[in-house]
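Student: Got a sequence here, can you build the structure:
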Amino acid sequence: MAEADPVIEPQTAEEVQVEQQEPATPKRRCMRLALMLSIPLLLIAGAGIYWLGLQGKVSTDNAYIQQDKVSVSAEVGGKIIEVLVAEGDEVEAGQLLFRIDPEPYQLQIAQADAAIASAQANVIALQNDSDLTGVDISAAREDIAFAQAKFERIKALWDRGFSTKADYDAAEHAMTQAREQLKQAQARQTEARARLARGSAVPGENPQIAAAKAQKASAELALRRTEVRAPIAGVVAQADRLQPGQQVVSNLPVLTLVSETTTYVEANFKETDLADMQPGQRARIEFDAYPDLELTGHVHSIGAGTGSEFSVLPAQNATGNWVKVTQRVPVRIAVDEQSPRRLIAGLSTEVTVYTNDDAKD
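Tutor: As a prediction, the model looks like this:
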């Protein structure tokens, strides 16, 4: 007969309570104490490492890519007849961008040519005028000589009693009148010479002809300006108004050229971050658009005023409810290396400046 299975007697409630009240072993107590102490120590160590990592550098994410921009406008007004570029095109300095209708300015040149011809004809006429040649002066002098001789004969007769008072007065009046005509002829000759004079401002040329030539030069300049060319090399932007048939107003921008050769970062640092910052210090540039891109640069210059100082409406702090606000100062960061990705004006960046570095020369 097989042996019977052993019977396990259940523990009583008193025995279970006694087991639960048994004291923990020393090893378990040490582990619990070590765990309680390690958590604060780890937090303190992490805070210390983080604090040490912040020393010697300042960062801001209030930073943006900047590139030189030139607003292009026509120096003369008129209708656009030809457009040779479009939004996003890359152009070289001096490249033709668009043309304005040249016909009005060609007509101005024709009018200027006519004015030159008219001025030249006037000069020729003045040179041949009797007032300038002295013919009237010679005639006036002969009249004076004749009137003088007649007066002397009448006077001699008057002295001997053979002439009337009326004849004497008429002869005297004729002599006086002849002298006045000489003065008038001389004045007209002086005026004619003045009209032909060549002033010191335009030596060697008659003022009328010089004025007409200046008018033509102005018309030719306006005609040349109907061809609008790129002042710098760059990328065409904001060219939505550049359409054939569009009426252009002089000096009103119609497009913008963005130069990609002058890329820099404008970082707006808190005024409390500037204590150890100086031009030449090394900088790291990170881009929101390109998370895997990191470029090196250096502090080029620190702004001469805060952003609010140069705003259109500067803040007026002389009020009773004034609240102190930490100001931002624009710092220009030069990019020291060529970017493998295209840098677009206005891109958001994060800039870190290492203030413990010695400034570059």
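Student: Going by C-alpha atoms from here, please, whenever you check contacts or count neighbours.
Tutor: Noted.
Student: Okay, buried residues for the host helix or strand of Thr176 please.
Tutor: Following DSSP states H and E, one finds Thr176 within helix 165-195. Using 16 or more other CA atoms under 10 Å as the burial criterion, the residues of helix 165-195 that qualify are 168, 171-172, 174-175, 178-179, 181-182, 184-186, 188-189, 192-193, 195.
Student: do the same with stretch 253-266
Tutor: Buried, per 16+ other CA under 10 Å, within stretch 253-266: 253-260, 263-266.
Student: ranges for the strands of the stretch 151-300 of the chain?
Tutor: Counting by DSSP state E, counting those that start in this stretch, one finds strands in the stretch 151-300 of the chain at the ranges 227-229, 234-237, 247-248, 253-258, 264-270, 282-287, 294-302.
Student: okay, those strands, which one's buried deepest?
Tutor: Highest mean neighbour count among these (mean count of other CA atoms under 10 Å): strand 264-270, with a mean of 23.
Student: Contact partners for the residue most central in space within the chain?
Tutor: A centroid search over the chain (CA atoms, centre = their mean) returns Val70, at 6.9 Å, as the residue closest to the centre. By CA atoms under 8 Å, 6 or more residues apart in numbering, the residues touching Val70 are 232, 256-258.
Student: Check the secondary structure at it for me.
Tutor: strand (DSSP: H, G, I helix; E, B strand; the rest coil).
Student: I'd like to know how far it sits from Lys165.
Tutor: Val70 is 91 Å from Lys165, where distance means CA to CA, to the nearest Å.
Student: And Ser38, by the same measure?
Tutor: To Lys165, Ser38 is 147 Å away according to CA to CA.
Student: And Glu271, by the same measure?
Tutor: Glu271 is 109 Å from Lys165, where distance means CA to CA.
Student: Any idea how far apart the tips of stretch 256-266 sit?
Tutor: From its first residue to its last, stretch 256-266 covers 20 Å (CA to CA).
Student: Pretty sure Val76 sits against Gln247.
Tutor: No. In terms of CA atoms under 8 Å, Val76 does not count as a neighbour of Gln247; the distance is 10.9 Å.
Student: this one as well, want them side by side:
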Amino acid sequence: MKKNKIDKIIISLTKWIGITLLLGIIIWSAIFFLKGYRYEQTNDAQVDAYLSPINAKVGGYINKIYYKDNQQVKKGDTLVVIELDEYGLKKDAASAELMSSYTKLPILTANEETQIKSIEVIKAQLSGAKAKLSQQQKEFDRYKNLLADESTTQQKFDNVSASLSITQSDYDQTKASLQVAESKLNDFKSQRNAIKAEIKIKEALLQRQELDIKYTVILAPFDGQIGKKTIQEGQLIQPGQTLAFLVNKREEKWVIANFKETQISNFKIGQAVSIEIDAFPKEKFNGIIESLSPTTGSRYSLLPPDNATGNFVKIIQRIPVRIKLKDTSKKLEKLSAGMNANVYVLKN
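Tutor: The predicted structure is shown next:
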């Protein structure tokens, strides 16, 4: 009797389990086909976000690293420090060159003052030479008239004429000396402009060296979470080298869904989208279609397919669709770039 009762209980349980499983399959099938009827869907989708690279502006050996894998950082936090010795020496050299250029100005000023005084002396000499020339010209004219009246000898006239030529030569020489002195003064003024330009260049070079020293300390540009650490202390890095990636948790995130080309014929910009994230299966995320790629995903590959070569096998292509997430920033903070998603686009 007891065995018959147990058999009946087992048969009853088996029957109810079978009925439950059948109902579950029916309900799941109904939901699946209902979704397939109402939605265009794909599980080839991922969350995406901007990854900001942290690059080195100057090269050198890494002195200290102040972050760890996946660490949260604040804007202005020190991430990496590069050894300073070489850049300190370059700054000292640039500073010394700038001081050398500055010392040229007092010397040039003294030369200008000396040249100005020389010009004043030559001008005084020129005035005397001009007066002497005027007097000698008058003497020449007087003897010329006397010679015409036969009141003097030819010898005296020749002596006066020679004196006039000598006086004229002295005057011309003094005048030329004045022009040379003034030209030299202008040269000094040009040198001053050249030295001022040289000083500006060396000031800029010194500022550049100071910037390089500043760049040896690499700071976080904004609040976010650092990625994987791929560098080590003592490592030699080059200018422009990527040291890490920083993700801003509060910045815009979106989903890239790769739909089959047969699914997108009725897609429109602004169309509502429902999203399920594998990491959070109990939550729904909302979005809208922001844009559709102008080409299939295969066209972005390193070696895009060429159907004109070899035998042709038709393969349904996929079109990347960018979906803008519309939920609150607080809700989207927990999403990480690369998370898998299921995307459902309501059919019109």
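Student: ok so, going back, need the buried residues of stretch 253-266 of structure 1 in TSV with distance to Arg141 of structure 1, can you?
Tutor: Output for the buried residues of stretch 253-266 of structure 1, formatted as TSV (distance: CA to CA, whole Å):
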residue	distance to Arg141 of structure 1
Pro253	69
Val254	71
Leu255	73
Thr256	75
Leu257	76
Val258	79
Ser259	79
Glu260	82
Thr263	84
Tyr264	86
Val265	88
Glu266	87
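Student: which one of those residues sits closest to Asp159 of structure 1?
Tutor: When the buried residues of stretch 253-266 of structure 1 are ranked by distance to Asp159 of structure 1 (CA to CA), Pro253 comes first, at 91.9 Å.
Student: now for the closest one: what does it line up with in structure 2?
Tutor: Matched to structure 2 by TM-score structural alignment, Pro253 of structure 1 sits across from Thr242.
Student: if we can go back for a sec, elements contacting the helix holding Thr176 of structure 1?
Tutor: Applying 3 or more CA pairs under 8 Å, 6 or more residues apart in numbering; DSSP states H and E, one finds that helix 165-195 of structure 1 contacts helix 130-133, helix 135-160.
Student: Figure out which of these is closest to Gln238 of structure 1.
Tutor: Relative to Gln238 of structure 1, the nearest member of these by CA to CA is helix 130-133, separated by 63.5 Å.
Student: ok so, going back, what lines up with the residue nearest to the centre of structure 1 in structure 2?
Tutor: Under the alignment (TM-score structural alignment), Val70 of structure 1 maps onto Ser52 of structure 2.
Student: one step back: shared with structure 2, which of the contacts of Val70 of structure 1?
Tutor: Among the contacts of Val70 of structure 1, the contacts conserved in structure 2 (both residues aligned by TM-score structural alignment, their matches' CA atoms under 8 Å) are 256-258.
Student: just the residues you listed now: which is nearest Glu14 of structure 1?
Tutor: Using CA to CA, these come closest to Glu14 of structure 1 at Val258, 89.6 Å.
Student: list the contacts for that closest one?
Tutor: Listed by CA under 8 Å, 6+ apart, the contact set of Val258 of structure 1 reads 67-70, 234-237.
Student: Next one: the nearest residue to Met175 of structure 1 once chain neighbours are set aside from Tyr168 of structure 1, what distance?
Tutor: In this structure, Met175 of structure 1 finds its nearest non-sequential neighbour in Ala147, 4.7 Å apart by CA to CA, 6 or more residues apart in numbering. Using CA to CA, Ala147 of structure 1 is found at 12 Å from Tyr168 of structure 1.
Student: With Asp288 of structure 1 instead?
Tutor: Taking CA to CA, one finds Asp288 of structure 1 at 113 Å from Tyr168 of structure 1.
Student: Thr326 of structure 1 too?
Tutor: Distance from Thr326 of structure 1 to Tyr168 of structure 1, by CA to CA: 107 Å.
Student: Kindly report the same for Glu92 of structure 1.
Tutor: Between Glu92 of structure 1 and Tyr168 of structure 1 the computed distance is 92 Å (CA to CA).
Student: The aligned partner of Ala145 of structure 1 in structure 2: neighbour count?
Tutor: Following TM-score structural alignment, the counterpart assigned to Ala145 of structure 1 within structure 2 is Ser127. Residues lying near Ser127 of structure 2 (other CA atoms under 10 Å) number 15.
Student: And for Arg99 of structure 1?
Tutor: 21.
Student: cool, Thr349 of structure 1 as well?
Tutor: Thr349 of structure 1: 22 neighbours (other CA under 10 Å).
Student: after superposition, how close is the helix or strand where it lies to structure 2?
Tutor: Using DSSP H and E, Thr349 of structure 1 sits in strand 348-353. Strand 348-353 of structure 1 differs from its equivalent in structure 2 by a mean of 2.1 Å after superposition (mean CA distance after the TM-score superposition for structure 1).
Student: Tell me the residues of structure 2 aligned with stretch 210-220 of structure 1.
Tutor: Stretch 210-220 of structure 1 maps onto residues 200-210 of structure 2, going by TM-score structural alignment.
Student: And for stretch 268-278 of structure 1?
Tutor: On structure 2, the counterpart of stretch 268-278 of structure 1 by TM-score structural alignment is residues 258-268.
Student: Next, the buried residues of the matching stretch.
Tutor: By neighbour count on 16+ other CA under 10 Å, the buried set for stretch 258-268 of structure 2 is 258-260, 263, 267.
Student: Ends of it, what's the gap?
Tutor: From its first residue to its last, stretch 258-268 of structure 2 covers 15 Å (CA to CA).
Student: can you pull out the helices in the stretch 1-150 of structure 2?
Tutor: All helices of the stretch 1-150 of structure 2, identified by DSSP state H, counting those that start in this stretch, fall at 2-38, 85-148.
Student: So for Asn70 of structure 2, which of those helices sits nearest?
Tutor: Across the helices of the stretch 1-150 of structure 2, Asn70 of structure 2 has its closest neighbour in helix 85-148 (30.6 Å, CA to CA).
Student: helices or strands next to that closest one in the packing?
Tutor: Packing partners of helix 85-148 of structure 2 (3+ CA pairs under 8 Å, 6+ apart): helix 154-215.
Student: how about 10 Å then?
Tutor: If you count contacts as 3 or more CA pairs under 10 Å, 6 or more residues apart in numbering; DSSP states H and E, helix 85-148 of structure 2 packs onto strand 60-65, helix 154-215.
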